[in-house]
Each structure stands twice: as C-alpha cells, then as structure tokens.
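Engineer: Can you look at this prediction? I've put the sequence above it.
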Amino acid sequence: MTGTVRKPASIVDPKVAEALHQGRHGDPFSVLGRHGGTVRVLDPGAERMFAVIDGTEYELGRVAGGMAVFAGEVPESGHYWLRGYAGTETWEYEDAYRFGPVMGELDEYLLGEGTHQRIWTVLGAHVLEHEGQWGTQFAVWAPNAERVSVVGGFNHWDGRRHAMRPRGATGVWEIFVPNVTDGEVYKYEILGAGGQLQPLKSDPVGFGSQHAPQNSSIVRDISGYGWKDDDWMAERGGRNGRTAPISVYEVHLGSWKRVAAEGNRPLSYKEAAEELVDYVHDMGFTHIELLPISEYPFDGSWGYQPVGLFAPTIRFGPPHEFRDLIDAAHRKGLGILLDWVPGHFPADPHGLGQFDGTALYEHADPREGFHQDWNTLIYNYGRTEVKNFLTSNAIYWLEEYHIDGLRVDAVASMLYRDYSRKEGEWVPNKFGGRENLEAIDFLKGANMAAYGAADGIMTVAEESTSFPQVSRPVDDGGLGFGFKWNMGWMNDTLRYMEKDPIYRKHDHHLMTFGLHYAFSENFILPISHDEVVHGKGSMLNKMPGGEDEKFANLRAYYSFMWGHPGKKLLFMGCEFAQPSEWNHNSQLSWGVMDNPKHAGIQRLVRDLNTLYRAEPALHALDCEPSGFQWIEANDADASVYAWIRRSGGTDPEVVVACNFTPVERPYKLGMPQAGRWREAFCSDAEIYGGQGRGNMGGVDAKAGERNGQPAEADVYLPPLSTVIFVKE
C-alpha cells in the first residue's frame, strides 16, 4: 500500500538540501529524520524513497537543490523504516536520524569540562541497544570541525550518509547507526575549519584496527569478558610493592617466538597465553613487560609510535584474546606490565595529527610540538582535553584489561622543553626555564588517577636524567611513579664489564658509584631492549675475552645484578645469552639452547630468580639503605666487591662477593656474623657452564674484626665469578 507524495520542496529549503547533498551541513539531525509529521532522508543511491509505517509506503519526494535528499509527510506516530528503489534494486534499512542521542547529560558535562576520566565509555564505537534497536554508537572529539561523518562499508564510505550530531560546547560528535555490529570497518571523514576536507581519520578511541598497512578502525565489542583472575587481583598489591621480589621479563611479542610452518608468523595472544606464560613462570620471573601493544602502523617502531592508544594491536589477535594472555598470566601468578607511550605520536595522515584541521592533540608551534629525534608529534599537555585523553587511556588499560602496571616511555623527553634541542629551537616555560611544567603536571595527575582507579598497580618511569623524586608521592613533591629505571647504574656497570679485566681496576668506581644514589628512588635495574639494538650488540658480545671468558663475565655480571639493591628487568633472549643483536623481524635464537653454555646461562638466571624470591634479604629492602652494607668496595687491584643484604627482620642475612678478574682469589672476607654460611649460589658452577670451583657448600666465619665486620671467613672467589652466601 502506498501513500501520496506531499510538497517535498516546501519541507526542506533547497539551499539546506544542497548543503546536505554536498556534505557541507554541520547539523544534519536538525533536518533529517522525523520532525513531527515529516520524514526527510538523504540517500544518494536512491531513485525513489519511501518511509514504511505499519506496512504502508509513504513516498518521499526528491527535494529541489539536493539530488540525494527526499522528504514527505507521514503520520506523526508509529515506527518507520526506509525503503529505497533504484532500477530493479530494492533495499530497506533503519534511519539513523530517527534516533536520539546516546550520550547522557553528565557525560556531556564532564567531557566539556575535560574531567571525564573514562572517556572510552562514551567516545569510540560501542555496540549497544538503543531505543529498542541494536547497532553501534560512534562518538569522536573534533571541536573545530564543520562536519564529521562516520564512514565504512555499511554506507559505501560516503561521508554524506552518516554525518554526525554535534554535542554543543563539548566538541564531541555522535551518531547511533543501527545494525552496524562487531567487526565493521570504519573511519571518520572530517570537514575541518574553513571547509577543508581532511584525510580519513582512524578513531582516537577505537578499540580495534585493521592489519597494517591498512589502518581503518574496527568496531570491537569489548564487553562481557569472563575473567578468572580474582585471586590475583585481590593479592597483587603485595606483588607490586617496594618490598616484593620483582623480576621482570621484557618481551617484544612479535619476535619472541615465531611459527615457521605458517610463514614465520609471530605467536598469537592465545598461543602466548600458553607458551610465553609457561616459559616465564618456569624461569622464575614475577612479571612480563610487553613492549607497546597499542596499535601502531610501523613494525620497525616496535610499538613506540602508536596511533590507536585504545586498541590492542591486531597483529596477534582481537581484544578478548589479549585478555586471554593477561588472564593466563595472572592465573600463573605473573603480573603484566605494558610499555605506555604518552610522550609522542606519529604524524601518519590517519592519526591524531591535525585531527580536525587544527593542531588539536599537538602543539601548533614545532618548537613545542615536534620531536626531531623521532619525527613525531608531541602532545599538548597544557590542553585539558588532551591530558584527559591520555589519563583516561592509562585507566582504560588498568580497568578493562586488568593490566598490573604501566612503564612510561621516554619520560625525560617529556620533562624538558629543550630535550635534544639546540638554543633557539625550544620555547621556555612561563618562568623562563627548561622544565615542561605542563608535562610535569600531567604526569603527576596521571599517576594519581592510575593509583586511585586500580588497587595494587604500579607505574614505572623510564627517566634518564637526575630529575628529583620521580618515584616519590605527589603530595610529597614527587612525580608519583612507583618505580624508576636506573639508567645510570646500567650505563656505568656495562661500561665496566665491557673493559678487559686487566684495565678494570682503573674504573673500579663504575660498579660502586650507583650505591651513592641507589635509594634516592625506587629503582629497577634494567637490561632492556635498548641495550641490544642499533649496533650495541648482544649482552654476550659486550663481554671481553674468548668464548669461555665471555660466558663467565656474563654469568658474574647477572649474579652481581641480582645481588645488587633494586628490582630486576631483563630483555628476552638475554636470559640465555643470545649471541646476536636483537632483530624485531625474526624470533630469538632458540637453536643455541643445544649449546650447554647457553643452557647454563638460562639455568643461572632461573636459579637467580628462585634465590631472589626465596631470600627476603635480597628483595625486601631493595629500596631502603638499611638493606645494604658494603664489606669491600675499595679493592680495585683485585677487582673484588662484597656486600651484605638484609631484610630488616629476622630473615637470614646474605653476603654477595664478586671477582671480576680471570684470576682465582683465596680471600679473607669480613662477615656480619660468626658461624656457618651456606654457599647458596656460585656463578662458576658446572651446571651454569663454569668450572665447578667454589667453597664446597659453605664457609665458617670466626670472630675477628675485618672490613668493619665482627667476623671473618676464608672464602674462595673463582675467576670471573660471583658467589652468594646465606647465614644458616
């Protein structure tokens, strides 16, 4: 049954219809859809268009001036849908413009104020039921745009078909598109200020993305995951604190292990949930730290140039499968840390740069908004909405994915306006100084928000300068991080180890200097991916000497590191002395495990982790000066170091002694107590690839002052070795 066509020209002003047809109208909801007894529709593919109500067709006439616009009078009540005709083709669909807004008044207020700390709950693409119809709500922030549309295969990538509703002063645009579901590909088409059409943009708050080099966003329903990690979540605060044993295995998921039989592809999240988690658990590490997972376009950036901050990269699977990895780790008692990159973002056309035709997320002035080192853009931390975007992203990973901590990349580049810049290439702060006050304020706020949103988590700063109180609470004048990477310790000690042992006595201080500031921050000792790339070689090949000496040096160094105050971090492959520099395009050199020397290094790291976790003296006061005391720090000629570790309680004390020369050394060593000291570890043990020289299970300390200690013992320090004694 067909109704009549009624005065379409009088229903829509021809100039308005023309603007709709040309995609220049900034508020299509004010025109399209049902308004009283009128329905107006834009459908560029239709020759004839009908509104259907209770089985009756009401033909909508084509409007003058708007070749794609149809309008007509219909009953004021009753659910309508649309039916279009073109030649012999017929199609039916729900009209997106008949639906009211999804976003509530409180969300609108908080977004406008820039204080909505969970923006992902309202922005992005959400599969939901709205006004009795299933579909997807799209919402995006583009305050300077003249028109924003969502485009995809569902509307032939035609920006006229789903132009969005502006939400007043918020700068947010939204639309509910019926029958668009999980898996749909989409982008935003933005008419910027002045009417300039921008490159199609991926969703800044999108939950999924296509495989690179394609870069559209994908609708992902991230609701309804069945977590099984309640026990871990309830107790993780005790696993992430300053007194806990924290030993981190840093992983680039794309190159840890690959499947040769299937085109050398990397493991999926689900495969890593078994193989990686089991391996790390077996190795005795407490945490896995993943190089950035947020979607990124360029493999060679390793994830450090992300575009989709809210999307786990599709390289290894969809979002729920990433949750499978985290859930499996938690059920094995392992924490998951993510490398998080709020310091910069790439200038790819589909990304955040010039998002609505203006410098929206970045600074307009390249002296503030462009990283010369990485050819990337810098966030404008002084803009409330940008700070809110980044802070929400931190909370998103903690809440939606049960992430246990965020390691913030390149913090030094954020703290200083003159970072890697010459005079005249940077803009001083309002006081004329070099500190980036806005970035400092952002970091403080993000840390407070993260710790306030999720119990028991940690945040970690990769900060390479002497900026004060990075890992101190904000209310105590700090930046609010839980931990800081000790880059100075790493650089000094590796410089020492790279030297021929005959010359080490001239640089003895490199191994002791770190103790002058070891407790000024809550430090993690990092041997990260940065130490085995860009021509730096592998850890094994940093070591001097022939093959046997290289392995002995590395065993002694790792043992020195595990005995030293500070939490531990080791990049994948270093635990079995991968012989070559890390290559992100291929898997680790697992084949070398047939060599007993490499297998020995792996067992050494496993046993060091076991000892570190078992002995509170080795971890409980990692961040407190009372947990450490030198026995011997000045024997440069012998290249010997020895110290005491304490827990502050009744747990046994531990003594660590190192000999960094290829000469065996019978040594009289001061001990904190008389009695039997068990040799709990020796890096020269045969099971680690050494010669099996040591102290026959332990030493007996007798009363007698030495090295400022009340007892002394005759110990044997094998060449290029570290030994660890525990008081019985």
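Structural biologist: Alright, I've got the coordinates.

Engineer: going forward, measure contacts between C-alpha atoms and count neighbours the same way
Structural biologist: Will do.

Engineer: How about the longest helix seen in the chain, which residues are buried there?
Structural biologist: For the chain, the longest helix by residue count, based on DSSP state H, is helix 596-614. Within helix 596-614, the residues that count as buried by 16 or more other Cα atoms under 10 Å are 597-609, 611-613.

Engineer: How far off centre is that helix?
Structural biologist: 28 Å (Cα atoms, centre = their mean, to the nearest Å).

Engineer: And for stretch 395-403?
Structural biologist: On Cα atoms, centre = their mean, the centre of stretch 395-403 falls 11 Å from that of its chain.

Engineer: residues making contact with it?
Structural biologist: Defining contact as Cα atoms under 8 Å, 6 or more residues apart in numbering, one finds that stretch 395-403 is touched by 117-118, 120, 310, 323, 326, 335-338, 404-405, 449-450, 453-454, 457.

Engineer: In helices, which of the residues you listed appear?
Structural biologist: Among those, the ones falling in helices (DSSP H) are R323, I326, A449, A450, A453.

Engineer: And here is the other one:
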Amino acid sequence: MSKAAASSVSPCLPVALGELDIFLFGQGKHWDLYRLLGAHPYDGPDGPGYRFAVWAPNARAVSVISDANGWTPGAQALHPVAASGIWAGCIPGFEKGWLYKFSVIQLDGAVVEKADPFAFCTEMRPGVAARAWDLDSYAWNDGAWMKQRRARGLPLTDPVAIYEVHAGSWRWKTADYGSFYSYRDLAETLVPYVRDLGFTHIEFMPLAEHPLDESWGYQVGHYFSPTSRFGTPEDLRYLIDVCHQNGIGVILDWVPAHFPKDAWSLGRFDGTGLFEHEDPRQGEHPDWGTYVFNFERHEVKNFLLANALYWFKEFHLDGLRIDAVASMLYLDYSRREGQWIPNKYGGKENIAAIEMLRELNVVVHEHFPGAAMIAEESTSWAGVSRPVYTGGLGFTFKWNMGWMNDTLSYFAKDPIYRGYHQNQLTFSMLYAFHENFILPLSHDEVTHGKGALISKMPGDQWQQMANLRLFLAYMWAHPGKKLLFMGCEFGQWKEWNSREPLDWALMDFPNHQGAAELVRALNALHKAYPAMHDRDNDWTGFEWVDLSDYAASVITFLRKAPDGSPVLWAFNFTPIVRENYAVGCRIPGFWREIFNSDAALFGGGNIGNGGGVMARPAAYGDWPEYLSLTLPPLAAVALTPEG
C-alpha cells in the first residue's frame, strides 16, 4: 500500500491489552514490555499494518504522526486503554521502514512531537524519528555458543580478557569523518583481529541510538534501537552472531543512570515528570545536564529492566557494563548541600536505585545463566559483586578503579623515584578479593587531555615502549579479569579522539608490532595456565614472594592454580639489569621461563634467563629453595616449575 493510501485510513479500535499485561506493568514486572508497547506488525480485519502503544498517563491525547499522514497531529489518533495510562491503536497499511513519531497533547495543552520510547529502529542522525520495524527477521546461528554459556555459568573462573571498542572510530573506510565501518564490516575485520590477539570478549561503548556523536553513546535517545550509524538491527545481530561463532563474547555499555533533556526524548513526556522526578534535586544531574530516572516508579523501573532483558534476549548479548553506578547509588552524587533530598532514613543512599539494581541483577541472572553484569562503580560501596541474598548488589563483576588509578600514577613516575611509591603497586592486594574485579584500562584514561597510554610513560622512546610492555604484563599478571581499550594494544601515541580512526600506520613499525605480539602472548598465557585466571577472586590463588625490595623497585609473587601449580612473576620497574637476583621458591628442579616482556619478538633487548633456571637447594629467608634470575630492564618475567 502506498503511504498516501495509508494516510487516509483511520486507526482501528484500540488493541486489546490483557489484564495480566496491565497488572504486570503496574507492578514493574512485565519482562516483555517491549513487545507490548511501541510499534509492532499487526494483521487485523482491515488487513496488515502496525499497532502502536505508548505510556502517557497524563496526556490529553496521543496520535501517530508519520511520513504516511504528512506528520499531521490528530489524523491517526490512539485511544486510552482503561486503568493503564497506555494509549493504543492500529493503522492498517502501515509498513516496515516508514518513519513515525507520537504527537502528544500534554497536560497543560501543549502539543509536542515525541520519539517512541520503545522504537526498535530509527532514522540516521540528526533525524530522531522511529522506523516501523519488527523483532523476528533474523535467524541466529550461535546455538552452540548459547548452549555452552548456559551450561558453563558465570565466567568467574574463566580467562576473561576484554577488548573495548568505540565502533565509530576503530577504523574508517576513507579519511572522511562519517565513513564508519558498518556492523557487517566489523564482523569481517574486527572479529578476526580480536580473535587473533586472543581476547575473549569485545565490549562496545553504547550502541543504543544517540543523536550526538560526541556523547560516545552515553546520552541515549532511543534505548531499544541500535544506532543506525552502522546499519540495521539485523546487521548488529549478524555482528554478534559472527562473534559467537568465533568464540568471542559481546558486552555492551548500558546507561540507566540518566538521559538527555532533548524536547523529543523521554523528558516531560506527557507534560509531567514521567520517566524522571519532577524535583530537580532528585531528577537532574547538574554536572551532565541530564535527567535522572525515577527509580521509585514501577513503570519506569519496568522500562529499564525490560530494556536490559531486551538486549540479552533479542541480541544474544553476553554481558552489560552499567555506566555511572555511583551516580545512582548516592542521592548527593556531585551535588552540594541543598541540592539533594535525603532518603526516608535521613541518609544519602538512593534506596529505590539500590532496589532496582538488585532486582535487575537477579532477573538477568535468572533468565540468562552465564550472562555477566558489570558495574562501573568508583566508590568503596561494599558488596557490589556479592549476591543479593547476602546483602550485595548482585553484579557479576566490578571495575577496579583503585587499581587503575594507583598503577597509572606509579608508572607515570621516573624510575628513579618509583622506590618511594612501591605501596601504589602493593596496596591493591589489600582489597583485591573483596569484589569480583575487572582491571580496566578504558577509554576514559586515554582521552580528554589525559594522553595515550604510552605517552603516560616516562623516559625516551625505548623506555616508554618498555614501560608499556611492563605495564601490560603487570596488568595481566595481577588478579582480576582484564579490559583494554582499542589502540593501547599497539601503543598508539595520540590520545583517543572519537572523530579520528586509530593510527593503524603504526603497525608498520617493529616496536608497535612487538607491543601487539606481547598482548597476543599474554592472552595465550592467560588461557593456558589455570593459575593465571582460575582463582582471580580468591586469596588462595595469590601469594607474595617479596614485596619489600623497594630499593631495587622489584616485586615478585605467585599466581596459583586450584591444584597448587604456580606461575612465578618477577617485575623490575627500573631500567637497570638485575643479575643473580635471588627469588625464593619451594619447588625444586627446573623452572622454565614462559614469558619475558623484554623478548626480541616484543621489541625488547632479549635479556633473560636462557629458557629457565634450576632452583638452588639452599634456604632463602622463609623459602627452602631459591632461583637466581636475570631481571631484564623495565620488564617482567614469568616462570613455572617443570613437571
């Protein structure tokens, strides 16, 4: 049917919504809410078309405006569904791909155009209209992966190594801004690249539709629509499917903490604070200029929980990384006195947000066994990754921001001063097992004037490259899962700019090739030795050998597998070669050198231990044996006993 013909057809009678649907929505527990609200294919007595439903309880009237009816308010009116706050109706002849919005006559009589909160597909920015779409046009081929994920359960003992990607700036087709790789292009290029380097997961910065490129996706306009910058929803499904077929999990950044104030978006949807609090002391983030979701309202909580479940169910995601969790937990987050309202007990904790996060994690883990929920939480809130039944928030993992800040601060120091700051390396082990941690080196650390990872390193170019290799080795050796932002794996010199692709020309230079080889070797080591990952969250998987040699800026420790088999790590944080350096051990025989960040393959000087050393049968401190090692400059070595 032509758009002109469709525009002449009035909406049919309201689509019947079951009492159970309405009840569950009112309770905040309709997990398939996105199949109830929004626009969906519909075949009624007047022929096929689309049915529409939107929640706007305080609106005077709602109608569908589209390119099919000339964007005329009131031409195709929706009808109120009793006792639900929902307006609904169907339009015969409406076809997939047609653009539409809702015209809302708000409580005060103002007429506004609003985007569908449940849109599954949208037009390319700067347009904000939704496209009529469907959910069931893709045939998945990742059944083996999904079955294995369910059987395996949470990846707490897996060798998780995550490659963080901003899809709009990983690579471009040409030098012109906007020549992005599509989802399908990324399936052909990014997936084999990540697989070759040995990463287990890709974490994408937000892919939900957002109008402003510079927001990187953290100011979401359409929570249910993958951004059209890179293709259709089916194209994103294809990318995730290809990842799974290549043994790579997919994590997506998710932003339930706030949303933008754009007039066409969720804010003041029906003329009232519907998705947000009316009071700016509760409903706005002063720093970000955004609204805060009203977590106390059941329907709003349902919107967020159903959205999280939507990404898992309809896109087969393996995890969500929840942004800005601290801003949700604290009512006084980034607010001065008088800018916030205490909770009912007089405290600063956001009780409704805490309850929402706990329910979110329980529901996700119940519906999708093996899926990971990851918190970017920057405070010392206790129990972020502990089960809800123990009083925790129920996340699978928490980003270890303390480790990241302390380690980067240490590495930025000239080696001559590092001995005075060794506690910045050792302090993290006082709390390393309080949570299930991910060690993040994310986009936040290589932009906004912070410089690239390698540019944080002191010294000449040789020392900077050596320090980069040492930093990465220390990160992989330290307990905790790993996350590395794109470009850091080959030592990009420029800080990340979302309006430029990575500087891939550097991969023509041996030193940068060597850095990538080092990451490949670390990921292989990480997978091959259970000591390196199986007890990431347990003290029994770690043991200090010596943390006291601050004069030489050397630390040594063991990572231990469940059967006790160890990997010994020794780190020399100075540019001085340490020969005949004694390191205690308790296992006699030959210790094979399984890793050396100074290897020529990685761009180093190839100083090491000739493949390994024999333990010497003489007590060294509290250790019954010791190894006499050569520690390369600004380097890490790892050894394990033969047999």
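Structural biologist: Nice, I can see it. All figures in this text were calculated on a predicted structure; none of them were measured in a lab.

Engineer: Can you name the element that comes right after the longest helix of structure 1?
Structural biologist: strand 628-635 (DSSP states H and E).

Engineer: Report all helices and strands that that following strand contacts.
Structural biologist: Helices and strands touching strand 628-635 of structure 1, as assessed by 3 or more Cα pairs under 8 Å, 6 or more residues apart in numbering; DSSP states H and E, comprise strand 640-645, strand 665-671.

Engineer: among those strands, which is the most enclosed?
Structural biologist: Comparing these by mean neighbour count (mean count of other Cα atoms under 10 Å), strand 640-645 ranks first with a mean of 24.

Engineer: Translate W140 of structure 2 into the numbering of structure 1.
Structural biologist: In structure 1, the residue paired with W140 of structure 2 is W227, using TM-score structural alignment.

Engineer: where along the stretch 51-200 of structure 2 do the strands fall?
Structural biologist: For the stretch 51-200 of structure 2, the strands defined by DSSP state E, counting those that start in this stretch occupy 61-66, 79-81, 86-92, 99-105, 111-114, 130-131, 161-165.

Engineer: Next, format those strands as CSV and append distance to V577 of structure 2 and mean neighbour count.
Structural biologist: Below are these laid out as CSV (distance: least, Cα to Cα, whole Å; neighbours: other Cα atoms under 10 Å):
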stretch, distance to V577 of structure 2, mean neighbour count
strand 61-66, 71, 26
strand 79-81, 77, 20
strand 86-92, 72, 26
strand 99-105, 66, 24
strand 111-114, 66, 20
strand 130-131, 62, 25
strand 161-165, 30, 24
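
Engineer: Which among these is found nearest to A263 of structure 2?
Structural biologist: strand 111-114 (7.5 Å; Cα to Cα).

Engineer: Count the neighbours of the alignment partner in structure 1 of P387 of structure 2 for me.
Structural biologist: Mapped onto structure 1 by TM-score structural alignment, P387 of structure 2 lines up with P473. P473 of structure 1 has 16 neighbours, counted by other Cα atoms under 10 Å.

Engineer: Equivalent analysis for S420 of structure 1, please.
Structural biologist: 12.

Engineer: Which of the three states applies to it?
Structural biologist: With DSSP: H, G, I helix; E, B strand; the rest coil as the basis, S420 of structure 1 sits in coil.

Engineer: Now which residue in structure 2 aligns to it?
Structural biologist: Using TM-score structural alignment, the equivalent of S420 of structure 1 in structure 2 is S334.

Engineer: just the helices in the stretch 51-200 of structure 2 please.
Structural biologist: Using DSSP state H, counting those that start in this stretch, the helices found in the stretch 51-200 of structure 2 span residues 143-152, 183-197.

Engineer: just so I know, which of those lies nearest S215 of structure 2?
Structural biologist: Closest to S215 of structure 2 of the helices of the stretch 51-200 of structure 2, according to Cα to Cα: helix 183-197, at 19.6 Å.
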